[in-house]
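Asker: Quick one, structure for this:
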Amino acid sequence: MYIVREIFYLQFGRYKDAKVLIDEAMKGGLMPQTTGNRVLTDFTGESYRLIFESSYATLADFEKELAKDMGAANWKEWYEKFKALVRHSEREILKQIS
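Answerer: Here you go, the predicted structure:
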């Protein structure tokens, strides 16, 4: 099992705007539809982070889902709006061992 975390560091004061877009993406089916999906925000540490966490049986499953999601026209439009709120981002891919 692999856990993928997409971590977005938001611009100061833009959390509410980002939350509106996240809600829009969830309702529109723009987020991966895999088991164990979660959207998290920071409670401690560097502020104004949004973390999208998903689980996949294989890395090939992750790549397939990523290509499908990023290829959708409505996703590209949504992501352009979301990108404007982000300072920078990073991706973690973790392998669950127990």
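Asker: From now on I want contacts and neighbour counts done on CA atoms only, so please keep to that.
Answerer: Noted.
Asker: hey, where'd the strands end up in this protein?
Answerer: Secondary structure of the chain (DSSP state E): strands located at 2-10, 38-41, 49-56, 86-95.
Asker: Off-centre distance for the second one?
Answerer: How far strand 38-41 lies from its chain's middle: 8 Å, per C-alpha atoms, centre = their mean, to the nearest Å.
Asker: which parts of that strand are buried?
Answerer: Under the neighbour-count criterion of 16 or more other C-alpha atoms under 10 Å, strand 38-41 has Thr41 buried.
Asker: Could you also give me the structure for this next sequence, so I can compare it with the first?
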Amino acid sequence: MYVVRDIFHLKFGHYRDAKALMDDIMQKGLLKDMKQPRVLTDFTGDAYRLILEASFDTLDEYEKSLTGNLSQNDWQQWYMKFKEHVERSYREILKQVM
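Answerer: Purely as a prediction, here's the structure:
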């Protein structure tokens, strides 16, 4: 099992708009290839982060979800709006061992 986290550091004052866009993408089902996607925010540490987390049985499954989701026109339009609120981002891919 692999856990993938996309960590977005948001611009100051952009949390509400970015969160609304995350709500929108979840409601539209644009993350349907992800098993139990979760959206998290910081409680401590670096401020103004949104974290999209999902689990995958294999890295191949994760890659297929990327090619399926990212090629959709709806996804591309959403992402153009979302990235206006992001200062920087990075991805963690973790392997669950227990």
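Asker: Quick TM-score on the pair, please.
Answerer: The TM-score (TM-score structural alignment, normalised by the length of structure 1) is 0.96; 98 aligned residues with a C-alpha RMSD of 0.9 Å.
Asker: what's near enough to touch the residue positioned nearest the centre of structure 2?
Answerer: What sits nearest the mean C-alpha location of structure 2, by C-alpha atoms, centre = their mean, is Leu52, with 3.2 Å. Neighbouring residues of Leu52 of structure 2 by C-alpha atoms under 8 Å, 6 or more residues apart in numbering: 5-7, 37-40.
Asker: Just give the number of residues close to the closest residue in space to Val86 of structure 1 that isn't next to it in sequence.
Answerer: Here the nearest residue to Val86 of structure 1 in space, its sequence neighbours aside, is Leu10; by C-alpha to C-alpha, 6 or more residues apart in numbering that works out to 4.3 Å. The tally of other residues near Leu10 of structure 1 (other C-alpha atoms under 10 Å) stands at 22.
Asker: cool, Phe43 of structure 2 as well?
Answerer: The burial count for Phe43 of structure 2: 9, using other C-alpha under 10 Å.
Asker: now swap in Tyr56 of structure 1 and tell me
Answerer: 19.
Asker: what's the answer for the one 3 residues further on, then?
Answerer: Other residues within reach of Leu59 of structure 1 by the criterion other C-alpha under 10 Å amount to 16.
Asker: From Glu6 of structure 1, how far out is it?
Answerer: Distance of Leu59 of structure 1 to Glu6 of structure 1, given as C-alpha to C-alpha, to the nearest Å: 15 Å.
Asker: can you check Ser54 of structure 1 too?
Answerer: Per C-alpha to C-alpha, Ser54 of structure 1 is found 9 Å from Glu6 of structure 1.
Asker: Alignment lookup: Glu61 of structure 2 to structure 1.
Answerer: Aligned counterpart of Glu61 of structure 2 in structure 1: Asp61 (TM-score structural alignment).
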